[in-house]
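*Asks:* Make a model of this:
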Amino acid sequence: MLVAIDHVQLAAPFGSEDTLRSYYAGVLGMTEVPKPPALAARGGCWFEAGSVRLHLGIQHGFRPAEKAHPGLRVRDIEAYAARLAAQGAEVTWDDGLPGHRRFFCEDPVGNRLEFLEPAPQAAQLLR
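*Replies:* Below is the predicted model:
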């Protein structure tokens, strides 16, 4: 029986760890967590924020996915979008998901990220 998602892994190109750290820790406000020594030799980096865990793994011949992405739930989406935009992230709003406010942006290596928050009336229904 499935009980939760432990983490989502995104791919990244060789040598991009410092750029990823600047974005995921500096812009998104996540905390980098150490990889186990047996995995650290492979490169990449791991980040957490509350129960959200993202692993960035090095992939030879990396190409960012055009459609695949994690959907990251946020609070106060307007303020979060403004924070990202102020840090230089391109924020693209999308109203295609009923009952939610959401936007997309890309990390520095081109991974697509979705940020969403239930609209106030939808949030009441989810309680």
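
*Asks:* rest of the way, CA atoms for contacts and neighbours
*Replies:* Fine.

*Asks:* Can you get me a residue count around residue 98?
*Replies:* Residue 98 has 10 neighbouring residues, counting by other Cα atoms under 10 Å.

*Asks:* Same check on residue 91?
*Replies:* Residue 91 - counted by other Cα under 10 Å - has 17 other residues nearby.

*Asks:* residues touching it, list them.
*Replies:* Going by Cα atoms under 8 Å, 6 or more residues apart in numbering, residue 91 touches 81, 84, 85, 103, 104, 105.

*Asks:* Including distance to residue 75, neighbour count and secondary structure, could those go into TSV?
*Replies:* Formatted as TSV, the contacts of residue 91 follow (distance: Cα to Cα, whole Å; neighbours: other Cα atoms under 10 Å; DSSP: H, G, I helix; E, B strand; the rest coil):
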residue	distance to residue 75	neighbour count	secondary structure
81	11	22	helix
84	14	18	helix
85	16	15	helix
103	13	21	strand
104	15	18	strand
105	17	19	strand
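
*Asks:* which one of those is nearest residue 22?
*Replies:* residue 84 (12.4 Å; Cα to Cα).

*Asks:* And this one, please, so the two structures can be compared:
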Amino acid sequence: MDPSPSRFVALHHVQLAMPRGEESAARRFWRDLLGMTELAKPPVLAARGGCWFRGGGVEVHLGVEEPFAPALKAHPGLLVEGLHELAARLAGAGHRVRWDADFPGHERCYVDDPFGNRLEFLEALS
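*Replies:* Next up is the predicted model:
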């Protein structure tokens, strides 16, 4: 049996979980610290809580999950420019930056969002 002739075009978004009522903490991290733009959620989805953000070609949706448990291993890998500046900004805001040199051709670090979800930030080496 042949696979469908459909083809993947791009990743539309990544969804991460967050606790109910913590939208302000999500905005401080994703909008204020990382510089992403908050998107308006459709009304039927806005009623569920959470918030959505976009920066460059990256879209992150934070959805309320009950009971909440952070993603400790699963994570988005976000390709950035200016990784060291971003890491310094995150560290300056009190987030622990964990560097890892095990991904050939890239510099990378891990940071947890305010809810403990693991995030990977990568920058290609020249």
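
*Asks:* and in structure 2, which of the contacts of residue 91 of structure 1 remain?
*Replies:* Using both residues aligned by TM-score structural alignment, their matches' Cα atoms under 8 Å, structure 2 keeps these contacts from those: 81, 84, 85, 103, 104, 105.

*Asks:* now the contacts of residue 91 of structure 1 as TSV including distance to residue 1 of structure 1?
*Replies:* Output for the contacts of residue 91 of structure 1, formatted as TSV (distance: Cα to Cα, whole Å):
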residue	distance to residue 1 of structure 1
81	36
84	37
85	40
103	32
104	31
105	33
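
*Asks:* Now check structure 1 for the residue matching residue 56 of structure 2.
*Replies:* Residue pairing (TM-score structural alignment): residue 56 of structure 2 is matched to residue 50 of structure 1.

*Asks:* Report the distance from the helix or strand harbouring residue 54 of structure 1 to the chain centre.
*Replies:* Element membership of residue 54 of structure 1, judged by DSSP states H and E, is strand 52-58. Strand 52-58 of structure 1 sits 9 Å away from the centroid of its parent chain (Cα atoms, centre = their mean, to the nearest Å).

*Asks:* From the contact counts, what lies against it?
*Replies:* Strand 52-58 of structure 1 sits against strand 8-12, strand 45-49, with contacts defined as 3 or more Cα pairs under 8 Å, 6 or more residues apart in numbering; DSSP states H and E.

*Asks:* Spit out the contact partners of the most centrally placed residue in structure 1.
*Replies:* Against the mean C-alpha coordinate of structure 1, by Cα atoms, centre = their mean, the closest residue is residue 113 at 5.2 Å. Counting by Cα under 8 Å, 6+ apart, residue 113 of structure 1 makes contact with 69, 70, 71, 72, 104, 105, 106, 107.

*Asks:* hang on, the earlier thing: so what's the residue count around the match of residue 56 of structure 2?
*Replies:* 7.
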